[in-house]
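[1] please work out how this folds:
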Amino acid sequence: MPALCHVYESFALLQFKESLTINNSASRDPLAYPKVSSWTVESDWCSWDGVECDENSGHVIALNLSGSCLCGSINSSNSLVRFTQLERLNPADNHFNYSRILPELGHFPKLTHLNLSASFFTSKTRVLGPLHNRNLSGHFPEFRSRSPLRTLWFSDTSLSGKIPNSIWQLESLEFFSVARWNRLTGQIPHWIGNLTSLTVAIFARNKLYGPVPQSLSRLKHLRSLNLFENDLNGTVDFNMFLEMKHLAELGLDGNMLSVIFRKENATVVRNKFEILGLNSCNLKHFPDFLSYKNGIRYLDLGGNNIHGLIPKWIWNSSAETMAYLALNDNFLTGIKQYSQGDNKESEEILSDIFCNLKSLQLLDFSNNLLSGSRLPKCLEHPNNLLSVLNIRSNLFAVQFLNYAKTTEEAR
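    Take a look at the predicted model:
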């Protein structure tokens, strides 16, 4: 007997048994048998077939009912929802009469394993989001066609394996995120372009490899695409994104990609980028199309192969909105600007020109070939929002470095 008696759990199990019928055709496994036949009032419920209790608390913590020849409907009044201490639940390979997947399953705070395969539930759920659950391991479930799912949010779980092909059947899918703690492998499938209702697609921080599929360009409603920190490789023609007029956030950084730009369409860019991550994308020059854009809040061009002067437009195009600007780990020598009267180029670095960025909070110029000794006056302004200024590993004059260090210490 359990150390603590929870007799109500035995009654709940018996009620669950009585709410269903046994039908040998309800399970496909040739070794299936009715496990609930051993559930009788004469015996300890923790010894019943498929039932596991915690040795200390006596609570039921696991129900393995797979292949139990169970048939019938399950709803919110079913006694199954009373087992709030459940850690593992497996009702696979039964026939639950196309019952709706219970929303109460999301209220089981300790649930780490759930198997609903081949159980004839109906996938009417519109949101499936077990995010922020690093104890949730295993593989992605398979999905059937005509599912009304609109959101798949598996961020910060511990899923592994490949993205199942059955997802392409989710015609209503709008939001798809598998970012951060997951370990998904394989390539981004080409059928991703068939999910034309997608507005958000986030694959960040996985182990996906191979090329960025051209079919992504068919996602005309996409607002956010984040492929940050994977093992993607190959060449990406950036123009595939320029016709996506709703695309505001794009993250290609942290991969092994080579991004190329074609200048001829720069003036007809339709989308309005707000967040653009192109760190370590083997860029050899500044993306010219940005000179026609405004409203950018986050721009990361660090870790590339950009030589020469920083163009003046990078300071003017988003002066009111730019909060994060990273140009680190390139081969930049100065800022291109024009003196009054003769329009001569000047290489004076960190001039007052960047002080026009009124929302700037982070500026990273580190590991370049920048030189100069003039301190921008706006760094001394008490209302300046800039909280991170990284200029190390350049060729600045000693007095400037000392002043910058003192300023940082004062903050």
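
[2] okay, CA-based contacts and neighbour counts for the rest of this
    OK.

[3] could you pull out the helices for this structure?
    7-18, 239-242, 313-316, 398-410 (DSSP state H).

[4] and Asn178, how many residues sit next to it?
    For the record, residue 178 is Val, not Asn. Counted with other C-alpha atoms under 10 Å, residues neighbouring Val178 total 24.

[5] check Val51 too.
    Using other C-alpha under 10 Å: Val51 sits among 19 other residues.

[6] quick check: the nearest residue to it once chain neighbours are set aside vs Val7, distance?
    Leaving out its chain neighbours, the residue that sits closest to Val51 by C-alpha to C-alpha, 6 or more residues apart in numbering is Leu63, at 5.0 Å. Going from Leu63 to Val7 by C-alpha to C-alpha, to the nearest Å gives 17 Å.

[7] for the comparison step, fold the sequence that follows:
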Amino acid sequence: MDVFASIFILSLLLVLFMNITCVASSLHHELCHNDERIALLKFKNSFVIDNNCSSDDPIAYPKLESWTPENRSDCCTWNGVECDKHTGHVIDLDLTSSCVYGSIYSTSSLFNLSHLQSLSLAGNNFNNSKIPSAMGRLSGLTYLNLSNSLFHGQVPLEISRLSNLSSLDLSDNDLELKRPIFSSLVRNLRNLKHLHLISVDMSSSPVPAFLANFTSLTSLLLDDCQLHGELPNSIFHFPNLQILSLRDNPHLSGYLPAEFHSSSPLKELQLFNTSFSHKIPSSIESLHSLQSLNFGYCRFQGLVPSSLGKLTRLTILDLSGNHFEGQILSILQNLTQITHLLLGENQFTGKIPSSIGNLTKLTYLDLHANKFHGLVPTSLGKLTSLIHLDLSTNNFKGQLPCFFQNLTQLIALNLASNEFMGQISSCLGNLTQLESSKINGHAPCSITRFTNLEYLDLYDNNLGGTLDFDMFLGLKNLDTLFLSGNMLSVQTKTSNKNGTFPRFTFLGLGSCNLTYFPDFLKYQDRLLSLDLQLNQIHGQIPKWIWNITIETMVYVDLSGNSLTGFDHPLVFIPWVHLTYIDLSFNKFQGQLPFPPPSTIAYRVSNNKFSGEVPPFFSNLSSLQLLDLSNNQLSGKPPPCLKNLRSTMLVLNMSNNHFHGGIPHICANQSNLRMIDVSNNQFQGRLPKMLANCTMLEVLNLGNNRFNDVFPSWLGTLPKLRLLILRSNSLHGMILRKQNDHNPEPFSSLHVIDLSNNSFSGPLPCEYFKKWNAMKVKDSGSSSYLKMHMSFYSETISWSGDLDYSTTITSKGMFILYEKIQEALLAIDLSSNRFEGSISDSLGNLQGLHVLNLSNNVLTGSIPSLLGNITELESLDLSHNKLSGKIPPQLEQLTYLSVFVVCHNHLTGRIPQGNQFNTFGITSYEGNMGLCGKPLPIECDQDYSPPPSGAVDEQQDSESPFKFEWLTIVPGYVCGLVIGVVVEQIVATKKHYGLVKTFSHGKLKGRKGRRGLR
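    I've put the predicted structure just below:
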């Protein structure tokens, strides 16, 4: 072998040796470090493997079972563990849905893994542990996911040390950000691309303005975080943002930017159940990538821009529950990718165009509670993928469309409250679920042929006659049945067949002429909702009704019967998950029954409950609606009511015997919209804490014993619409104070009633100039003064409008308006001691409908400028000392139906023509100087009025300050109160991703806790 060959062989051997050394070195480094291996094994041994802990995830499996303690076991090969290929350190630990159960603490060996860059503990059960503060020691983390793992309590500030984080997910736990607040947690996390904090309680602070600086965000999910304040508008312009979800934050306000950037990558925009308002800008078309747009149950208004129809990638569009108007369906004809279209509860008009048939991918179409009209086009029968169709509460007409037989995938069909004719046709027999149409005559027996029927809603039709409940015996799959709101007489038999009835989840037998609790209810162990309102059930509630479904019952309405009590002493209502109970309009006596802490609405009005309000009410931390009105309750309201001020929306304690002071129910961030404590014996000064209720729309303190001056500080409430202070001991002059810096006090008032007090001095003309809402003439809108409320639980959602009502008393006759149109504007300053002249500034309130200045000591003439109030329907100036002529300009008031000027010093000819031809003598009596029809005194040249002393003598012979012409008492009509139509009920199936949910009022489908996404 020559020298060159030897050198070549040696070179090959050297290269081979080096490769072997590198491979060996590589193999050595793939083995994890022993200290980290031991730390992982200790972590495993501190928990239990429980397959039920991750049952929500279909691909869950116990990853820790692969972690074995053998000496040669390489932890880098264990499930969920990833190591750095060069150093061997554990850098990624993914235990998502690994069936882990147990508590975790800062002493856990997990926090010895100092090289971790990615950590996921999501989808496990950490037994309500707190997130360990030691999490802040893992300074190398760029990804942290602790979602849906039953963590509890305050999020530790130490997480803010993880400055390298690009993704943080703490969603769907029972966490809060109160100490620290949201801003303290994320201020240093400048590298975040994904921030997911769904259901983390952030109620302690508004949305921080500096969030607008996090421009690197790709996804921001802050659903159900109790956010409040205004969202920085610039967030919509983040250059990388693809998903923005702020759902279920009803006190979070904001508005869309006037211009969206065409470069925006936004794919998903979720504002469901927030207070976003204003209009949708036409620049919405710039969001070319948008696939899901959910503005449901916000406060948007106006026309939907036609440019929305250019978002051709949309698959989900939800505009329901807003104030949109005009025509829209033709705008959407090019959205051929859309699967979910929800437009319900708006003011949309027009017909359904035949082009609706182009949207062949639609699975969910909801148009309910609008003003759509005409025939339903046959092209709708082309939407063969539909599983949910709701056309209810519109003005559709014609025969029940038979082409629905093509929609064989339908799970829910709702045609209720339209003008359809006929009976349920046999051509619908293939449908697995069927609600109703407007059916005249008797309940169709053909229903019994629908053996696959699961959901049947015949609510609010014209059904009459007698219905034998046994007809449902064969429908074994039926779990939802609504017969309420008809003219039926339902017969339920007590027999051994009871055990064979369907096992209902939702049951509505309201207005069915029942006289006792149906016996078959004893066998219903799945009920979530029971409606027996407006029947003739009398006597006591049987004990067994409390025992059925004690763990499942959520919604109960027994209102409008003749129930007197309970057949055994009842202190606590035993349904542990109850959210809504209505016992109103019965004959209950004795102590109030105490509801469970889960209660959101508690209504017991119009009974004979007595005694004091139990202190247990302080435990109702979720209560939003409390109606104790029209009972015989007494004592001082419990101080514990102040504990409810963060959740309460409506408090009605009117018409009882309460005394003392009003509980301190208003604080900063109070959500109260209505307070009615009228017709009690409350006394003292008006509580200034009411000025903290900045959301307040209705305040009724009438018919009490308050002794104070006019509460000018209430002028700071920007949304106050009805203010009732009548029949108290209020006194003094009503003047704007010099230190009042509010430029527009009481600018939203629609109704103000200060009657039957002792106010004196001139009329409050400085306030008249600021009452802007009363300056606007009726625009022809048929909308009503109301408040939208939504109650949510895991199984049921209730959504409805509270319509404020008004009672007008005219000469002893009560007229109840269950709904107040937005147009109604009224001022009642009667029965006080106002003096001086009537201000010309009243003439600027051109939208005013009712003006009552009677029973004062006003002097001077009637201003001719009152003729400018062309909307005026009622004018009462009686029992004053007004003089001069009745201005002929009042003849312009063509809507005037009540005109009373009796017992003044008026002179001259009574105007003739128009409405003045309709008023009788009583409108003018007590004015000795008036002449002309309808008085018997004719006007002639020789006629002269009697001396003023004669007039004074006659007027003073009457009893001034006693005559009452107008009384306005606000209340509300909510949900299922007598006389109010329940608008919509919809239920859908869980296996289609929509949790079955119910509402009397309006009913929503929701996907888990987060709705449609």
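
[8] quick revisit: could I get the helices of structure 1 in TSV, plus columns for distance to Val388 of structure 1 and mean neighbour count?
    Putting the helices of structure 1 into TSV (distance: least, C-alpha to C-alpha, whole Å; neighbours: other C-alpha atoms under 10 Å) gives the following:
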stretch	distance to Val388 of structure 1	mean neighbour count
helix 7-18	57	16
helix 239-242	31	19
helix 313-316	17	19
helix 398-410	8	12
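
[9] any chance of JSON lines for these, columns distance to Leu283 of structure 1?
    Shown next, in JSON lines, are the helices of structure 1 (distance: least, C-alpha to C-alpha, whole Å):
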{"stretch": "helix 7-18", "distance to Leu283 of structure 1": "62"}
{"stretch": "helix 239-242", "distance to Leu283 of structure 1": "14"}
{"stretch": "helix 313-316", "distance to Leu283 of structure 1": "16"}
{"stretch": "helix 398-410", "distance to Leu283 of structure 1": "29"}
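
[10] which among those is found nearest to Ser373 of structure 1?
    helix 398-410 (5.5 Å; C-alpha to C-alpha).

[11] other SSEs contacting the closest one?
    Taking 3 or more C-alpha pairs under 8 Å, 6 or more residues apart in numbering; DSSP states H and E as contact, there are no helices or strands that helix 398-410 of structure 1 lies on.

[12] quick one: residues in contact with it.
    With C-alpha atoms under 8 Å, 6 or more residues apart in numbering as the test, helix 398-410 of structure 1 has contacts from Ser373, Arg374, Leu375.

[13] list the residues that contact the last one.
    Taking C-alpha under 8 Å, 6+ apart as the contact definition, Leu375 of structure 1 lies against Leu350, Ser351, Phe400.

[14] gap between it and Cys355 of structure 1?
    Counting by C-alpha to C-alpha, the gap from Leu375 of structure 1 to Cys355 of structure 1 is 11 Å.

[15] go on, Gly277 of structure 1?
    23 Å.

[16] so which of these two has more stuff around it?
    Gly277 (21 against 18).

[17] so that one makes contact with Leu299?
    Yes: shown here, Gly277 of structure 1 and Leu299 form a contact pair, counting by C-alpha atoms under 8 Å, at 6.0 Å.

[18] who touches both of the two?
    By C-alpha under 8 Å, 6+ apart, no residue touches both Gly277 of structure 1 and Leu299.

[19] number of nearby residues for Ile541 of structure 2?
    Other residues close to Ile541 of structure 2 by other C-alpha under 10 Å number 18.

[20] rewinding a little: just put the contacts of Leu375 of structure 1 in a markdown table and tack on distance to Asn255 of structure 1.
    Below are those laid out as a markdown table (distance: C-alpha to C-alpha, whole Å):
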| residue | distance to Asn255 of structure 1 |
| --- | --- |
| Leu350 | 30 |
| Ser351 | 33 |
| Phe400 | 35 |
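
[21] counterpart of Gly138 of structure 1 over in structure 2?
    Gly138 of structure 1 maps onto Glu230 of structure 2 when the alignment is built from TM-score structural alignment.

[22] oops, could you answer that again for Phe286 of structure 1 instead?
    Checking TM-score structural alignment: Phe286 of structure 1 goes with Val376.

[23] what's near enough to touch its match?
    Lys351, Ile352, Phe396, Lys397, Pro401.
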